[in-house]
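Novice: Provided below for reference: sequence and predicted model.
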Amino acid sequence: MTNIAFIGLGIMGLPMAKNLLKAGHDVVATNRSQGKVDQFVAEGGKGAGSVAEAVKDADVIITMVPDSPDVEAVVTGEGGVFAHAKQGAIWIDASTIRPDVAQRLAEQAAEAGIRAIDAPVSGGEAGAIEGTLSIMVGGDADVVEEARPVLEGVGTTIVHVGPAGSGQTVKAANQLIVAGTIQLVAESLVFLEAHGVDLEAAVQVLAGGLAGNRILDRKAASMIKGEFAPGFRIDLHHKDLGIVTSAAREAGVILPVGAIVAQLMNSARQRGYGSLDHSALLKLAQDISGKTN
């Protein structure tokens, strides 16, 4: 059993924290809205009213918040993780943030006597609930191995990909691939429907061939039904593609398809779809083809 502080009980964070409980860890959680903390306590966890309270006795601290400024707000400052965690604690940032910010915060953590690894996750809400997330980890190899038993409580594919910030770089590539795949699936569904093809039958055969992918497996059925309850919001994927395009520009890398998909994601957001699941790129594909249901 490990004493874990979990900060951020959103769509991904709450099921992750619950799975850590199921794995036998002692988990104290805090969140901006008290309702999620109360829900976690009802599941057998412990709640804290502040970051300082949550982390004071923790061996491992996990942050799962939306963006780079949110992570900085949680870990720095008088009430943050760096000021209140005990020396030698491991900080795992499971958020998706800019790689350069991850590197800088890892350096600040080291100055505070805290060992940092960046460990963003992929798999969406379903993967978080099932405990089958894919986790790309950046940081010192020894610290990663020490943290592995905790990571195994929430994921099944856990790979050390390099030094601090590397996990976030791999996650950026992940988000690029996912967004591009969703867009192509969305366009395919609009194309097929326009020709009167049975969409469920088409998805079945496509998923069994070279075009098969996790988006077809996990998202196509709800897309066909027009159900876009957020497992991962367009607003967040828009943020992630901003990370991709910025990091690519800094490295002098050209991402022509990625740039177009980033613009399409932004367009979906501007049309008011930001709070919907990222599979709502289908709605955009329908709109621009004049095929809105």
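Specialist: Received, thanks.

Novice: going forward, measure contacts and count neighbours with C-alpha atoms only.
Specialist: Will do.

Novice: how many neighbouring residues does the closest residue to residue 112 other than its chain neighbours have?
Specialist: Of all residues not flanking residue 112 in the chain, residue 82 sits nearest, at 5.9 Å (C-alpha to C-alpha, 6 or more residues apart in numbering). By the measure other C-alpha atoms under 10 Å, the count of residues near residue 82 is 25.

Novice: do the same with residue 217
Specialist: Residue 217 has 13 nearby residues by other C-alpha under 10 Å.

Novice: within the helices and strands, which one has it?
Specialist: helix 214-218 (DSSP states H and E).

Novice: if we can go back for a sec, for the residue nearest to residue 112, give me its contacts.
Specialist: 75, 76, 109, 112, 114 (C-alpha atoms under 8 Å, 6 or more residues apart in numbering).

Novice: tell me the contacts of the residue nearest to residue 120 when sequence neighbours are not counted?
Specialist: In space, and not counting its chain neighbours, residue 120 is closest to residue 94: 4.2 Å by C-alpha to C-alpha, 6+ apart. Residue 94 makes contact with 62, 63, 64, 65, 118, 119, 120, 121 under the criterion C-alpha under 8 Å, 6+ apart.

Novice: got it, and residue 207?
Specialist: Contacts of residue 207 (C-alpha under 8 Å, 6+ apart): 213, 216, 217.

Novice: apply 10 Å and report the result again.
Specialist: Applying C-alpha atoms under 10 Å, 6 or more residues apart in numbering, we find residue 207 in contact with 213, 214, 215, 216, 217, 220.

Novice: before we move on, what about residue 139?
Specialist: Taking C-alpha under 10 Å, 6+ apart, we find residue 139 in contact with 92, 102-103, 106, 115-119, 160-167.

Novice: residue 38 too?
Specialist: 29, 30, 31, 45, 46, 47, 48 are the contacts of residue 38 under C-alpha under 10 Å, 6+ apart.

Novice: between these, which has the most around it?
Specialist: residue 29 (31 neighbours).

Novice: which residue comes closest to that residue once chain neighbours are left out?
Specialist: residue 6 is the one closest to residue 29 (C-alpha to C-alpha, 6+ apart), at 4.6 Å.

Novice: just confirm that neighbour is within a helix.
Specialist: No - counting by DSSP: H, G, I helix; E, B strand; the rest coil, residue 6 is not found in a helix; it is strand.

Novice: the helix holding residue 217 packs against which elements?
Specialist: helix 166-194, helix 199-207, helix 220-225 (3 or more C-alpha pairs under 10 Å, 6 or more residues apart in numbering; DSSP states H and E).

Novice: A further structure is provided below for comparison with the first:
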Amino acid sequence: MDTIAAARPTAGWIGTGRMGFAMARRLAGAGVDLAVWNRTAARAAPLTEHGATVVDSVAELRGRDVVFTMVSTEHVLDQVLLGDGGLLTEPGRAPGTVVDCSTVSPEASATLRAACAERGTAFLAAPVSGNAKVVEAGRLSLVASGPEATYRQVAPLLGLIGRSVTYAGEGEGARLVKVAHNLVLGILAQALAETAVLAEKGGVSRRAYLEFLNDSVLGSAFTRYKTPALVRLDYTPTFTPVLLRKDFDLGLTAGRDLGVPLPLASATAQLVQACVSSGREAEDFSVLLDLQAAASGLEIKPETGAVDDGLSDTDTGTGTGSDTGTSTGTSASADA
């Protein structure tokens, strides 16, 4: 914080879906001079209550020292940077650094990195692990790659957004780390669905099974904060099957390119596709549980009562600790 106060960089933010809103709110709440743009301005407007300024166009962010992007697809990222009126389209006027927190392919990232370099703008890839509630609880993890000098300049800002930041070296290493991470995410989600259905069909409640799992050596932050959804069958989206499918496509492509067989990821990708094909694409990817139950001939129902998500007793940082409903919109591709 002292470093930031001394340097006083101005920051911009593009994209205030569920993740982008929560991340931008932490920066604004920490006193960073933050200007925000979102395609639907109303979704960014509540950030003014935390000290941010909402601007009418991406062009108004060109004079910022650092501009963060958190959008849903490579196409959207390309448009906000290089499309009509994009951040990098006015000669001689561009931010000092662009930090992209979206999940995109290493190839797309490298293309944008080169476009930034042509304009004298540094580029840092900084994808994240966590959902909006994790951001609010101060437990987001980030992985960054790019020039080390750029990383060191931006690291204090990244440290305000999340609990941990890992530097993965030059180039696009952070993209590969995030893609690999999301393969594990999907495989774990399917494993939870399969074993919870197995336990329930054998007469054990999902709550009891997941409580034991969370307190065992296999428990993790992920298994804990997905437990309420699995117990209550609450599929309010934090990360959709469509976004997970996109990440599996990236991972399987990387596997082919690098000559790495990915049998578990390949099988899980088909189950994620089944979610999308069944019409459940707008729900949370925890809906894998429903598909597994149906395939097992088991009718499952919501279980009632309090369920610990593992986040309620953590430092909420500059967030509220709960979703106030102001961060609605399309989720950028982080994870849930």
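Specialist: It's in. All of these numbers come straight from a predicted model, not from anything done at the bench.

Novice: ok so, going back, quick one: the counterpart of the residue nearest to residue 120 of structure 1 in structure 2 from residue 23 of structure 2, how far?
Specialist: Matched by TM-score structural alignment, residue 94 of structure 1 corresponds to residue 101 in structure 2. Look at residue 101 of structure 2 and residue 23 of structure 2: by C-alpha to C-alpha, to the nearest Å, they are 10 Å apart.

Novice: spit out the residues that contact the two alike.
Specialist: 68, 70.

Novice: mind telling me what residue 47 of structure 2 corresponds to in structure 1?
Specialist: Using TM-score structural alignment, residue 47 of structure 2 sits opposite residue 40 in structure 1.

Novice: does its match touch residue 33 like I think?
Specialist: No - Residue 40 of structure 1 sits out of contact with residue 33 when judged by C-alpha atoms under 10 Å, with a separation of 11.9 Å.

Novice: residues in contact with both of those two, list them for me.
Specialist: residue 9.

Novice: so which of these two has more stuff around it?
Specialist: Counting neighbours by other C-alpha under 10 Å for residue 40 of structure 1 and for residue 33 shows that residue 40 has the greater number, 23 against 11.

Novice: any idea which element that one lies in?
Specialist: Counting by DSSP H and E, residue 40 of structure 1 is part of helix 34-42.

Novice: and the helix or strand just after that helix, what does it pack onto?
Specialist: Sequence order places strand 46-47 as the next helix or strand after helix 34-42 of structure 1, per DSSP H and E. Applying 3+ C-alpha pairs under 10 Å, 6+ apart, one finds that strand 46-47 of structure 1 makes contact with strand 3-7, strand 26-30, helix 34-42, helix 51-55.

Novice: what about 6 Å?
Specialist: strand 26-30 (3 or more C-alpha pairs under 6 Å, 6 or more residues apart in numbering; DSSP states H and E).

Novice: residue range for the strand it packs on in structure 2?
Specialist: Strand 26-30 of structure 1 maps onto residues 33-37 of structure 2, going by TM-score structural alignment.

Novice: ok, average deviation of that stretch from structure 1?
Specialist: Superposing on structure 1 and averaging over aligned pairs (mean C-alpha distance after the TM-score superposition for structure 1), stretch 33-37 of structure 2 comes out at 0.8 Å.

Novice: now do that stretch: distance to the chain's middle.
Specialist: The chain centre lies 19 Å from the centre of stretch 33-37 of structure 2; the measure is C-alpha atoms, centre = their mean, to the nearest Å.

Novice: and for stretch 3-13 of structure 2?
Specialist: 23 Å.

Novice: do the same with stretch 99-106 of structure 2
Specialist: 10 Å.

Novice: ok, now stretch 95-112 of structure 1?
Specialist: That offset, for stretch 95-112 of structure 1, works out to 17 Å (C-alpha atoms, centre = their mean).

Novice: got it, and stretch 108-123 of structure 1?
Specialist: That offset, for stretch 108-123 of structure 1, works out to 15 Å (C-alpha atoms, centre = their mean).

Novice: please apply the same query to stretch 50-63 of structure 2.
Specialist: On C-alpha atoms, centre = their mean, the centre of stretch 50-63 of structure 2 falls 22 Å from the chain's centre.

Novice: what does it contact?
Specialist: By C-alpha atoms under 6 Å, 6 or more residues apart in numbering, the surrounding residues in contact with stretch 50-63 of structure 2 are 12, 28, 29, 34, 35, 36, 37, 87, 94, 95.

Novice: can those residues go into TSV with extra columns for distance to residue 275 of structure 2?
Specialist: Listed next are the contacts of stretch 50-63 of structure 2 as TSV, based on distance: C-alpha to C-alpha, whole Å:
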residue	distance to residue 275 of structure 2
12	36
28	37
29	37
34	38
35	37
36	34
37	32
87	36
94	41
95	40
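
Novice: and those, which is closest to residue 261 of structure 2?
Specialist: residue 87 (38.7 Å; C-alpha to C-alpha).

Novice: and for the closest one, the neighbour number?
Specialist: 25.

Novice: residues contacting it?
Specialist: Contacts of residue 87 of structure 2 (C-alpha under 6 Å, 6+ apart): 58, 59, 62, 81.

Novice: would you mind measuring from the third one to residue 97 of structure 2?
Specialist: Between residue 62 of structure 2 and residue 97 of structure 2 the distance is 10 Å, computed by C-alpha to C-alpha.

Novice: leaving out chain neighbours, which residue sits closest to the residue positioned nearest the centre of structure 1?
Specialist: Taking C-alpha atoms, centre = their mean, the centroid of structure 1 lies closest to residue 121, which sits 5.1 Å from it. Of all residues not flanking residue 121 of structure 1 in the chain, residue 135 sits nearest, at 4.6 Å (C-alpha to C-alpha, 6+ apart).
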